[in-house]
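S.K.: sequence plus predicted model, see below.
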Amino acid sequence: MEITNESSDHSDTEDIKEVDSIFSSCEHIHSQSLGSKYILDISASSESNPYIAAALSDFDCGIFNLTESGVSKITQLKSHTNKLVGCKFCPGQNRLLYTASTDGTIKLWDLRVLKQSEVCSFKDTTLDQSNVVKSLCSFDVSPCNRLLAAGTDLIDSDVYILFWDVRNIKLLGAYWESHTDDITQIKFHPDNSNKLMSGSTDGLINIYNLLEQCEEDALEECLNTEELVEDLQWFNDGKQYKISCVTSANNLQLWYSDGAEPYKRFNRDEIALKIKKTTENTYIAKAHPVKDSLLVLCGSNGHEGRTLRSLNLSKDHMIPAFQFKENVQKIRSSHINENTGVLITGGEKGILDIWKPNFKVLNNK
């Protein structure tokens, strides 16, 4: 999400005692400065001392290890020639990492190999020398780690979802009829590798059944947000999977997968009121599925972006959850592993912060 560089605003102040009374403090475990680079995306492996991947604004991906003593750098992956749009560890494979870039490639890395060169590179193999490279905007890997999908920017009036079988670097196929603008989000269903969700700056959220043979038959649902889609998540409320959508206007929409309209909306004004900040400075960093619910990271552009707080979805209401007092930057990326209880954030000052939220607090609010 693009975050504006607004100057500190003295109207963006709050009663500290009031904030402390409604937000639980989140334990700050470690902090690691990566220099002057923005941290654009974060992924982490699933073990208790995870590997952390940080996609950086200089086209590299930093690899780190988190232990009880702190964050240590392992290596720097250097191969992409343009902006990284994401990084993601393979499901169930804690040493295999995918990175994707606007250079039109997704690269697979094996962190067990000391010489850091990619294992393979996935790209549009149908291109010849006269074709324009399809710049990637988003990507995901299926839960079974068999299928890669990537959304592209708008290219000569067309936009694509590209598919690869991870066992074969050749392009498996593509969709190009369901969206009309940049595909900003690609998300496989957490429990079903044959179900895919895409979101776009055309305002649409599309849901596909990949078992169907053609795109027209595969498109099961088309949800119109009427705003630019920035972040999509599947989340489980304990009964069924639903969809959260953060828009470019910093509004949050909640959808049933077959809904004609959102079953709940939280606009920027409401979010700002909940985190005790002014509307014009408030932004939504990301929504994270946790504990059969949704944890929404929110911040303020005022005061150098130091304010970071979170709200928790409880019975279709947003209630205050955590505040992150040691945060000093505007957040551009985050990753959460509820199993290990670790939250990782990164932002515009190039700082990797490790937090330990007490999720038991959410049950008592």
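M.R.: Perfect, thanks for sending it.
S.K.: please count neighbours and contacts with C-alpha atoms only from this point.
M.R.: Noted.
S.K.: correct me if wrong: N267 contacts S248.
M.R.: No: applying Cα atoms under 8 Å, one finds N267 not in contact with S248, separated by 11.3 Å.
S.K.: can you show me the strands along the stretch 1-150 of the chain?
M.R.: Applying DSSP state E, counting those that start in this stretch to the stretch 1-150 of the chain gives strands spanning 24-25, 27-33, 39-44, 51-56, 61-67, 70-77, 84-90, 93-101, 106-110, 120-122, 136-141, 147-152.
S.K.: looking at those strands, which is closest to K242?
M.R.: The minimum distance between K242 and these falls on strand 136-141, with 18.3 Å, by Cα to Cα.
S.K.: residues of the closest one that come out buried?
M.R.: Using 16 or more other Cα atoms under 10 Å as the test for burial, strand 136-141 gives L136, C137, S138, F139, D140, V141.
S.K.: what about versus this one:
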Amino acid sequence: MTAVERIEEQLASLRIAKRSTLSEEPAYVLDVDVSKPARSESSRFVAVSCSKKSIRVYNRETLNFLREYSSSPGILHGVRFAHACDSIVFSAGSDGTVKCWDIRLATQKAAQIFSGYPSNVFISFDINCSDLIICAGTEKVEKDTFLVFWDARGITDCTSTTKEPLGVYSESHNDDVTKVCFHPVERNLVVSGSTDGLVNVFDINKDNEDDALVSTCNSDSSVSCVGWSGRGYKQVYCTTHDEGFCWWDIAQLDTEEPITLSRVLDVRDTGCGENNSLHYLVGGLYHEKADKLFLIGGTSTGNIHLLGCSSDGLSLVGTLGGGHSATVRSFCWNLADESLLTGGEDAQLLLWKPGAVERSLSKKASMKIASSVQKRVRVHNSSLKSRKK
């Protein structure tokens, strides 16, 4: 049995184990992250950011609600757990801050605040694998777009302080920085994506922004998601707001080989999905054991598609149905126990496990709300800056 066939089998065995509804009020689950396991223990917590401008924390196994933190007045963009301490969770906000929350504490106050510059509106962020550096991407304000960096040391014993930035990169993007993603292993590497169409890889150990820019790849569209893949994570990929997909091998930068592994202008035209029903992409996941990159996509009625990526294009691996009743916005696939967490516009957080049996099989009616909270996407600049390598 091939690796992909094993994954097909795993996906086919997934059933809803637990279901949690955000609240009685309609709200989207915008992002989800699972705490990193401490030593040999399994991860204990799930955090979601939702359209009610709050972070909600749940028990990882039961999906029982534990805590809620309000980001008001800012709008939340993303949620991430620290790598070394599973009780520390971060969020970035449109109020120009990245906040650190300690779920061991009863207080609703942020344990630590990383403040940006006065005009900053953060719409993306990440923390590196050693919990040393935080990077956040901004909306374009007038002519300025920034990647802002902070020293994150000391987060495991957060004291209520405000930290100023270490510095910024300001020349490499010319529109909203929609996604920031640190390398899973190399703590000095970070990839950013923007509505200007560019996907930039930086080595932040370098002295200045020009030297730090390792590569610039052009998606020719507005980037919605970026990530790392391949053995040693030497590849980067992106999805776009018009449902495109690009995949590059940056290990080939200094060779004569082409760096583009695949480019699909619109995955909705590839014939993936039941009756060709693929409406959108949510993001990607690299499966280390299988050495395979997958994309998660779906339909407006809540079906979830897993797509395999190759140089020949995309292929449908499997579909999960009967869970969500509206668009799925976020997922977190735990390869260790083969479980999957999904969150959507139906205000539901679902935990899928192999062979699970859900106590209550009643599918929640859609709580889809008005489009005013839909993720705002500005039409990307048609005159894209081209710095291909």
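M.R.: Cool, the structure landed. Fair warning: this is a prediction, and the values are worked out from it, not measured in the lab.
S.K.: follow-up on the earlier one: of all the strands of the stretch 1-150 of structure 1, which lies closest to K239 of structure 1?
M.R.: Closest to K239 of structure 1 of these is strand 136-141 (Cα to Cα; 24.7 Å).
S.K.: which helices and strands does that closest one pack with?
M.R.: strand 84-90, strand 93-101, strand 147-152, strand 183-189 (3 or more Cα pairs under 8 Å, 6 or more residues apart in numbering; DSSP states H and E).
S.K.: elements contacting the first one?
M.R.: Spelled out, that is strand 84-90 of structure 1. strand 39-44, strand 51-56, strand 93-101, strand 136-141.
S.K.: same list (the strands of the stretch 1-150 of structure 1) but as CSV, adding distance to G259 of structure 1.
M.R.: Output for the strands of the stretch 1-150 of structure 1, formatted as CSV (distance: least, Cα to Cα, whole Å):
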stretch, distance to G259 of structure 1
strand 24-25, 34
strand 27-33, 38
strand 39-44, 30
strand 51-56, 34
strand 61-67, 38
strand 70-77, 42
strand 84-90, 29
strand 93-101, 31
strand 106-110, 33
strand 120-122, 35
strand 136-141, 24
strand 147-152, 23
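S.K.: contacting residues around the corresponding residue of structure 1 for V236 of structure 2?
M.R.: Under the alignment (TM-score structural alignment), V236 of structure 2 pairs with I243 in structure 1. Counting by Cα atoms under 8 Å, 6 or more residues apart in numbering, I243 of structure 1 touches L232, Q233, W234, F235, L254, W255, Y256, S257.
S.K.: now L232 of structure 1
M.R.: Q185, K187, G199, I243, S244, C245, V246.
S.K.: let's go with 7 Å and repeat that
M.R.: Q185, I243, S244, C245, V246 (Cα atoms under 7 Å, 6 or more residues apart in numbering).
S.K.: mind giving me JSON lines with those and columns for distance to S31 of structure 1 and secondary structure?
M.R.: Converted to JSON lines, the contacts of L232 of structure 1 look like this (distance: Cα to Cα, whole Å; DSSP: H, G, I helix; E, B strand; the rest coil):
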{"residue": "Q185", "distance to S31 of structure 1": "29", "secondary structure": "strand"}
{"residue": "I243", "distance to S31 of structure 1": "32", "secondary structure": "strand"}
{"residue": "S244", "distance to S31 of structure 1": "29", "secondary structure": "strand"}
{"residue": "C245", "distance to S31 of structure 1": "29", "secondary structure": "strand"}
{"residue": "V246", "distance to S31 of structure 1": "27", "secondary structure": "strand"}
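S.K.: which of the residues you listed sits closest to S117 of structure 1?
M.R.: Closest to S117 of structure 1, out of all of those and judged by Cα to Cα, is Q185, at 27.1 Å.
S.K.: isn't the closest one right up against Q233?
M.R.: No: with contact defined as Cα atoms under 7 Å, Q185 of structure 1 does not count as touching Q233 (9.3 Å).
S.K.: circling back: tell me which of the contacts of I243 of structure 1 you also see in structure 2.
M.R.: Contacts from the contacts of I243 of structure 1 that recur in structure 2, judged by both residues aligned by TM-score structural alignment, their matches' Cα atoms under 8 Å, are L232, Q233, W234, F235, L254, W255, Y256, S257.
S.K.: residue in structure 2 paired with D202 of structure 1?
M.R.: So D202 of structure 1 corresponds to D196, using TM-score structural alignment.
S.K.: ok, its match to T327 of structure 2 distance?
M.R.: Distance of D196 of structure 2 to T327 of structure 2, given as Cα to Cα, to the nearest Å: 26 Å.
S.K.: check S192 of structure 2 too.
M.R.: 25 Å.
S.K.: and for H241 of structure 2?
M.R.: 15 Å.
S.K.: the more surrounded of these two?
M.R.: Of the pair H241 of structure 2 and T327, T327 is the one with more neighbours under other Cα atoms under 10 Å, namely 24 against 19.
S.K.: tell me who's in contact with the more buried one.
M.R.: Contacts of T327 of structure 2 (Cα under 7 Å, 6+ apart): T299, S300, T301, G302, G344, E345.
S.K.: correct me, but D126 of structure 2 touches T178?
M.R.: No: using Cα under 7 Å, D126 of structure 2 is not in contact with T178; the gap is 11.6 Å.
S.K.: before we move on, the earlier item: ok, so of the contacts of I243 of structure 1, who is nearest K17 of structure 1?
M.R.: Nearest member of the contacts of I243 of structure 1 to K17 of structure 1, counting by Cα to Cα, is L254, at 31.5 Å.
S.K.: on the three-state scheme, the alignment partner in structure 2 of that closest one is what?
M.R.: In structure 2, the residue matched to L254 of structure 1 (TM-score structural alignment) is W247. Following DSSP: H, G, I helix; E, B strand; the rest coil, we place W247 of structure 2 in the strand state.
S.K.: now W247 of structure 2, nearest residue through space, not along the chain?
M.R.: Computed as Cα to Cα, 6 or more residues apart in numbering, the closest residue to W247 of structure 2 that is not its neighbour in sequence is Y237, at 4.2 Å.
S.K.: kind regards, and thank you for your time.
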